[in-house]
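Trainee: have a look; sequence and predicted model below, questions after that.
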Amino acid sequence: CHLWIQYRIKGQPSNAPDFQLHPPAIHHTCLPIMPREAHPTFNARTLEELPTHLAHYGIDPFRRTCLSMLSTGIHKWGFVIYRCTYDDDGLWDRYLAQLKSLCHDYLVEEGRAELLEPYLDWIVIEDRATLDNASRVEVRKHFNQWLSKQNIPLLPTNLYLSVVPMELPRFRYCLYVDKQCLDTVIQFQKANDGTDYISQLPPMVFAVIDRTWTPDGPVDEFDLAKALKEKDGDDKEQGANEQGANEQDVGEEDDESGKESEEEESEEEESEEEESEEEESEEEEDYDHGHPLIDGSDRRYVGWVYCGAHNVVGLYETLHGMRGLDDEDTFHRPSRIWTRGSMPA
């Protein structure tokens, strides 16, 4: 690896020779860098050729998207989009075409169009009667109802990644486009003169909604852990009933003593849990409230954020469990836009 520093003395003519410095310390310690395209995962042209361990993906920008497809067995990816404005069909067509174009360009730039684009599935939900000017609260409710009819499997087919199907960004979040969001495509396309730096243009925007958000904290109607816990509790109760039926000759005193002991232990555990929950709740209340009202909530996280459409594919990768919309170090409270700027008033 050779690192040369070139410079020209101020005032010298442009055709004067460059002076070159060759720092020996850097020369002896510099290591060759493998181009991203040379990484083994970038040679994969099908899902079957992808590795099944996260560490083997290196710097692949879609490592979690790829591995979650292998782990859950669900190969379709991409967000569900809600159309909530119906005043201009032509503008809506422009918006949707631009969104798909931005997604394609991003995949091409990152070297993943051949592998991932065949599985990209845009689901656009349109219904003028129920969704025209629908609020984010109404869309969240509709999205949960829509999911309940999709026959999504509860468990993954493999354990390559710690994710269950309902936790995929495709089923946890949806995109919301109202008139204010739709109008942003006008300024974006007007300013776009073919520049490579589209992130610096006036942003084309959508809102992304977390279906589990409520004013009192997250509630997941499809919570797998809760379902398994309830099932486990039912199994234990059934086992205890069977055991009790087989031990009818046990003395009443022993039964009463055991019940009292269990009741005392249960009361102690409940008391400890309540104290812990109260402490956590007090800390959360002090930290989380006191912001300007949005959709009737003064919490820092209001269950949705604005996002720039140029990075819709990067958003999908980001939301794979590591950082949700409630991560204040990553996402901003409206009216700020992820990754830059603010929504026009």
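Mentor: Structure's in. What do you need? Residues are numbered from 1 along each chain as shown.
Trainee: going by C-alpha atoms from here, please, whenever you check contacts or count neighbours.
Mentor: Will do.
Trainee: roughly how far does Tyr160 sit from Leu67?
Mentor: 7 Å (Cα to Cα, to the nearest Å).
Trainee: one more: Lys179?
Mentor: Distance of Lys179 to Leu67, computed by Cα to Cα: 36 Å.
Trainee: quick revisit: list residues touching both of Tyr160 and Leu67?
Mentor: Both Tyr160 and Leu67 are contacted by 52-54, under the criterion Cα atoms under 8 Å, 6 or more residues apart in numbering.
Trainee: of those residues, grab the buried ones for PyMOL.
Mentor: Selecting the buried subset of the shared contacts of Tyr160 and Leu67 in PyMOL, with 16 or more other Cα atoms under 10 Å as the burial test, is done by:
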select buried, resi 52
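Trainee: can the shared contacts of Tyr160 and Leu67 go into TSV with extra columns for secondary structure?
Mentor: Below are the shared contacts of Tyr160 and Leu67 laid out as TSV (DSSP: H, G, I helix; E, B strand; the rest coil):
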residue	secondary structure
Thr52	coil
His53	coil
Leu54	helix
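Trainee: show me which of the shared contacts of Tyr160 and Leu67 is closest to Lys190.
Mentor: Taking Cα to Cα as the measure, Lys190 sits nearest to Leu54 out of the shared contacts of Tyr160 and Leu67, at 41.0 Å.
Trainee: my read: that closest one touches Cys66, true?
Mentor: No: with contact defined as Cα atoms under 8 Å, Leu54 and Cys66 do not form a contacting pair (9.5 Å).
Trainee: want to compare, so here's the second one:
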Amino acid sequence: MSLAFADKGPGYFSNTTPAERVEDLLKFYGLSKWGFVVYRCTCGDDARWARFMTRLNTNKDHVLREIYHKPELADALEWSVQEDPSLDGATKDEVRRRFRKWVNSKPEIPNGLDDFKKQFFMRENPRYNYCIHVDSDAMESVTPQPPVIGGPEGPMSGYVNVVRADENWDLPDFDRFDWHSYESSKACNVEDKDYSEDEDEDDYDEGEPEIEGSRLHDVGWMMVDATTLVPETYSTFIKSPSWDRLYCRPPKILER
């Protein structure tokens, strides 16, 4: 259980809402803002991007203000959108690299946080362990053409890519991985007289269809229903084992 919830008792998760859990996290660490960092990885259509962000914020306000009745959480949410022409077409690994630099350069540690809480602050806060990657497919899924041109928007749908970047994710960046050299090295090992069958397990190739260079089941990111980003997905990621429990490999979309 998260340190922020350690004194809440065994029935805490079944007796609280996702919004209440986010609220408790903010109170415990003295945080004034929360929310995922969003990386815009599709350039050119600024009007559609503006519509994407509008729909994200409209959904956020509806869920937090009207369903959970937590207007203060809606006011405190900050997406921290990262826009740069060099991000156009960026892979999930590239976004992870940039996100980790952002985390290291902007820890946003609250003033007055005691040393004990500082040990857990970064690892328990989803804002510093997961980020959002939005490519053209994700943007278009959230901003389909209205039924009537110029007509009202329907309920939000679609997905975004959630990238895992916590300290436990220590696999190679497969967008730069040299499979040819890796497989050649493995072939040489098999020919080695000291090679044993126990070494036959492949750390990087689980036989899955390749996605952005990765052949593992867990590619380090997943497609998540955009309507559930806050507070449901955010609150779930406060608990560190949640990724393994929820993970579904693209192109399957995680729906809560």
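Mentor: Good, I have the coordinates. Please read these numbers as outputs of a predicted model, since none were measured by experiment.
Trainee: tell me which of the shared contacts of Tyr160 and Leu67 of structure 1 is nearest to Thr195 of structure 1?
Mentor: Using Cα to Cα, Leu54 is the member of those that lies nearest Thr195 of structure 1, at 34.5 Å.
Trainee: which residues are in contact with Trp205 of structure 1?
Mentor: One correction, residue 205 of structure 1 is Val, not Trp. Per Cα under 8 Å, 6+ apart, neighbours of Val205 of structure 1: 181-182, 184-185, 306-309, 337.
Trainee: same thing but at 6 Å, please
Mentor: Val205 of structure 1 sits next to 181, 307-309 when contact means Cα atoms under 6 Å, 6 or more residues apart in numbering.
Trainee: kindly indicate which of the shared contacts of Tyr160 and Leu67 of structure 1 lies nearest Lys76 of structure 1.
Mentor: Closest approach to Lys76 of structure 1 among those (Cα to Cα): Thr52, at 17.8 Å.
Trainee: out of the contacts of Val205 of structure 1, who's nearest Leu168 of structure 1?
Mentor: Distance to Leu168 of structure 1 across the contacts of Val205 of structure 1 (Cα to Cα) is lowest for Cys307, with 18.3 Å.
Trainee: any idea how far the alignment partner in structure 1 of Asp46 of structure 2 is from Leu228 of structure 1?
Mentor: Counting by TM-score structural alignment, Asp46 of structure 2 lines up with Asp89 in structure 1. Asp89 of structure 1 sits 45 Å away from Leu228 of structure 1, going by Cα to Cα.
Trainee: and the counterpart of Asn59 of structure 2 in structure 1, what does it touch?
Mentor: With the correspondence set by TM-score structural alignment, Asn59 of structure 2 lines up against Leu102 in structure 1. By Cα under 6 Å, 6+ apart, the contact list for Leu102 of structure 1 reads His310.
Trainee: and Leu102 of structure 1, helix, strand or coil?
Mentor: Classified using three-state DSSP, Leu102 of structure 1 is helix.
Trainee: same deal with Ser157 of structure 2?
Mentor: When the rule is three-state DSSP, Ser157 of structure 2 gets the label coil.
Trainee: give the contact list for it.
Mentor: By Cα under 6 Å, 6+ apart, Ser157 of structure 2 lies in contact with Val142.
Trainee: before we move on, what about the one 5 residues further on?
Mentor: By Cα under 6 Å, 6+ apart, the contact set of Val162 of structure 2 is 131-132, 221-222.
Trainee: do that again at 8 Å, thanks
Mentor: 130-133, 221-224.
Trainee: helix, strand or coil for it?
Mentor: Val162 of structure 2 carries the three-state label strand when classified by three-state DSSP.
Trainee: which residue in structure 1 aligns with it?
Mentor: Matched by TM-score structural alignment, Val162 of structure 2 corresponds to Val208 in structure 1.
Trainee: gap between the residue nearest the centre of structure 2 and Asn189 of structure 2?
Mentor: Closest residue to the average C-alpha location of structure 2: Val162 at 3.1 Å, with Cα atoms, centre = their mean. Separation of Val162 of structure 2 from Asn189 of structure 2 (Cα to Cα) stands at 36 Å.
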